[in-house]
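J.: just a sequence and a predicted model for now, questions to come.
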Amino acid sequence: MFWWHRQVEENLWVGFTDASAGNLALHVGDDPEAVLRRRADLEAAMGVAPASLRFMNQVHSATVLHAQEAGEAAPTADGLISTDGLAPLAVMVADCVPVLLAGRTTAGTAVTAAVHAGRRGLLDGILPESVERMRAAGAGSIRAWIGPCICGSCYEVPAAMRADAAAVLPAAAASTREGTPALDLPAGAQVQLEDLGVDVERIEGCTRENAELYSHRRDPGTGRIAGVIWRRP
């Protein structure tokens, strides 16, 4: 079910699923009923209420919304924030960078976020936007967990694309093992977050190299793993 999960403070958990949890996305041609059953199994494993886990309609944007404002349906966004930490949040990936964040207000209330940081969203500033929105909600001492994603040795791109990305985020520039141009998105995400004063933990695992994880590069049209952050009732 989980590639990695941990209780990070009293009644606050973060985790990343693996392929044993099954595909959790409704947009990849899978049987919708089967996907919903898997989501229900994940909620049961998390210990949260049925149908309470909040997903997004991810479009590689820099749009961040508050879960309380987004309604019940999956909103079109690539970042979702719970300003009281009560909404269990999910981000789905199959090579892009899943980022989970948590902070506390001076009153002790949890502020949490789940963010989909693909190449375009990362370069367009979705992580700074997410941190800014969390701080506007009163969060301090923010921590982040970067989950399994494609590594810099596997994410080959055209030279012009690497140059364009490096102009915005130099830490993302990389090379494959063969010496061809590549992008290291998790390294770029880590540097960007640390520059914002966020304490970052990287969870190891390259999606393209590990068959226990889904990878669009390895298998186009594949399923999606999820990063989840939640409090138990």
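T.: Arrived safely, thanks for sending.
J.: from here on, contacts and neighbour counts on C-alpha atoms
T.: Noted.
J.: quick one: contacts for the residue nearest to the spatial centre of the chain?
T.: The chain has Pro98 as the residue nearest its centroid, 2.0 Å off, counting by CA atoms, centre = their mean. Pro98 makes contact with Val91, Met92, Ala114, Val115, His116, Ala117, Ile146, Gly147, Pro148, Cys149, Ala226, Gly227 under the criterion CA atoms under 8 Å, 6 or more residues apart in numbering.
J.: neighbour count and secondary structure added to the residues you listed, as TSV?
T.: Shown next, in TSV, are these (neighbours: other CA atoms under 10 Å; DSSP: H, G, I helix; E, B strand; the rest coil):
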residue	neighbour count	secondary structure
Val91	28	strand
Met92	27	strand
Ala114	31	strand
Val115	32	strand
His116	31	strand
Ala117	30	strand
Ile146	23	strand
Gly147	27	coil
Pro148	32	coil
Cys149	28	strand
Ala226	29	strand
Gly227	30	strand
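J.: nearest to Leu80, of the residues you listed?
T.: Ala114 (5.5 Å; CA to CA).
J.: so how far is Arg218 from the nearest residue to the closest one once chain neighbours are set aside?
T.: The shortest distance from Ala114 to any non-neighbouring residue, by CA to CA, 6 or more residues apart in numbering, is to Leu100 (4.7 Å). As for Leu100, its distance to Arg218 is 24 Å (criterion: CA to CA, to the nearest Å).
J.: between those two, which one's more packed in?
T.: Counting neighbours by other CA atoms under 10 Å for Leu100 and for Arg218 shows that Leu100 has the greater number, 29 against 16.
J.: tell me how far the host helix or strand of the more buried one lies from the chain's centre.
T.: Using DSSP states H and E, Leu100 maps to strand 97-104. Mean-position distance between strand 97-104 and its chain equals 8 Å (CA atoms, centre = their mean, to the nearest Å).
J.: try it against this one:
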Amino acid sequence: MSFANQSASDLISLPIIHPDWEGVPAHVQGFSTTRAGGFSSAPYDDGQGGGGNNLGDHVGDSLASVVRNRERLNRFLPNDVTFLSQVHGTIVLDAATLAAGNVGDAVFTTRQNTVCAILTADCLPVLFSDGKARVVAAAHAGWRGLAAGVLQNTVTKMRAAGAADIIAWLGPAIGPDEFEVGQDVVDAFQLRTRTAEKFFKKKTEEGKYLADIYGLARYVLAKVGVDQVYGGDRCTVTEKGQFYSYRRDGVTGRMASLIWIAS
């Protein structure tokens, strides 16, 4: 994978995770950042005393640090990225017309060199491409958005824009052994289908469950005909040296997951 405008020192100092998927054309490019290799200080650092790559400007970090982190990220991209104002909802926007502050939790594009991006720190980032690189998308799927239909809405928007044979990658999120939820979360998914119960493991405490957000996402995607789903093997909570985690730390940074169609 090649990146625009990057230097050798940038490549060393910005650790990233590539989607491990098959069937996606080579000119579809994307990655997820980690918490390492930036300019942010604790508690937004890299977890080991070094600078953190926090990309969220709404979490209490120094704005100057966030700006530096975002400026360097943009050197890896064909065009500067515009981030959504995420609200755990189901709105899907077109990246070609996106403006700073637009509210939404997913973004798609058919245009070359237009970057789709979302921010997470335990919630599930999902990157999408169709098999012919006609449409790509990125979605932010916390449990509220996942239960309400953000992934279904993203797939619908992609198909309306010409996508077929959609492929998805589940980026770094909270793992199934760490995602403790209450009965309200179970009920939110059971409103759609009772077969979602298998993705919740009851704990000994009354009304407490461990939820498998990766399993829920695969289930939701399969219901709308997306069967090629990859990833889903990381845990933002337990991999402290790799990822920010709101569930683990409370005050923390945000990582980005990004995708675009290269020219």
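T.: Structure's in. What do you need? Keep in mind it's a predicted model, so treat the numbers as computed, not measured.
J.: rewinding a little: what's the residue nearest to Ala114 of structure 1 aligned with over in structure 2?
T.: Matched to structure 2 by TM-score structural alignment, Leu100 of structure 1 sits across from Leu127.
J.: and that match, how far from Gln86 of structure 2?
T.: In terms of CA to CA, Leu127 of structure 2 sits 16 Å off from Gln86 of structure 2.
J.: ditto for Val136 of structure 2
T.: Val136 of structure 2 is 19 Å from Gln86 of structure 2, by CA to CA.
J.: who has more neighbours, those two?
T.: Remark: of Val136 of structure 2 and Gln86, Val136 carries more neighbours, 34 against 18, as counted by other CA under 10 Å.
J.: checking the equivalent of that one over in structure 1 next. Helix, strand or coil?
T.: In structure 1, Val136 of structure 2 lines up with Thr112, judged by TM-score structural alignment. Secondary structure for Thr112 of structure 1, judged by DSSP: H, G, I helix; E, B strand; the rest coil, is strand.
J.: and what of Val59 of structure 2?
T.: At Val59 of structure 2 the chain is in coil, as set by three-state DSSP.
J.: do the one 10 residues further on as well
T.: Under three-state DSSP, the three-state class of Asn69 of structure 2 is helix.
J.: tell me the counterpart of it in structure 1.
T.: By TM-score structural alignment, Asn69 of structure 2 lines up with Arg38 in structure 1.
J.: check contacts around that match.
T.: Arg38 of structure 1 neighbours (CA under 8 Å, 6+ apart): Ala21, Gly22, Asn23, Leu24.
J.: again with Gln7 of structure 1
T.: Per CA under 8 Å, 6+ apart, neighbours of Gln7 of structure 1: Trp13, Val14.
J.: if you set the cut-off to 10 Å instead, what comes out?
T.: Trp13, Val14, Gly15, Ile229, Trp230, Arg231 (CA atoms under 10 Å, 6 or more residues apart in numbering).
J.: counterpart of the fifth one in structure 2?
T.: Spelled out, it's Trp230 of structure 1. By TM-score structural alignment, Trp230 of structure 1 lines up with Trp260.
J.: I'd say its match and Phe76 touch.
T.: No. The criterion here is CA atoms under 10 Å, and Trp260 of structure 2 misses it with Phe76 at 11.6 Å.
J.: now structure 2: which of the contacts of Pro98 of structure 1 match?
T.: Retained contacts for those in structure 2, judged by both residues aligned by TM-score structural alignment, their matches' CA atoms under 8 Å, are Val91, Met92, Ala114, Val115, His116, Ala117, Ile146, Gly147, Pro148, Cys149, Gly227.
J.: which one of those is nearest Ile81 of structure 1?
T.: Ala114 (6.7 Å).
J.: pretty sure the closest one contacts Gly85?
T.: No. Contact between Ala114 of structure 1 and Gly85 fails when scored by CA under 10 Å: they sit 11.2 Å apart.
J.: which neighbours do these two share?
T.: Shared contacts of Ala114 of structure 1 and Gly85 (CA under 10 Å, 6+ apart): Ala102, Ile229.
J.: isn't there a helix covering Arg162 of structure 1?
T.: Yes. Under three-state DSSP, Arg162 of structure 1 falls within a helix.
J.: make sure Leu216 of structure 2 is indeed in a strand.
T.: No. The assignment for Leu216 of structure 2 by three-state DSSP gives helix, which leaves it out of any strand.
J.: not counting its neighbours along the chain, what's nearest it?
T.: Distances taken as CA to CA, 6+ apart place Phe199 nearest to Leu216 of structure 2, at 6.3 Å, with adjacent residues excluded.
J.: identify the residue of structure 1 aligned to the one you found.
T.: Phe199 of structure 2 maps onto Ala173 in structure 1, by TM-score structural alignment.
J.: list the residues that contact its match.
T.: With contact taken as CA under 10 Å, 6+ apart, Ala173 of structure 1 is in contact with 152, 161-167, 181-185, 187-188.
J.: over to Val24 of structure 2?
T.: Neighbours of Val24 of structure 2 in contact, by CA under 10 Å, 6+ apart: Phe128, Ser129, Asp130, Gly131, Lys132, Ala133, Asp165, Ile166, Ile167, Ala168.
J.: verify the stated contact: Asp130 of structure 2 with Ala168.
T.: Yes. At 8.6 Å, Asp130 of structure 2 counts as touching Ala168 under the criterion of CA under 10 Å.
J.: those two: who's more crowded?
T.: Ala168 (26 against 22).
J.: any figure for the gap between that one and Gln112 of structure 2?
T.: 19 Å.
J.: and His58 of structure 2, by the same measure?
T.: With CA to CA as the criterion, His58 of structure 2 and Gln112 of structure 2 are 29 Å apart.
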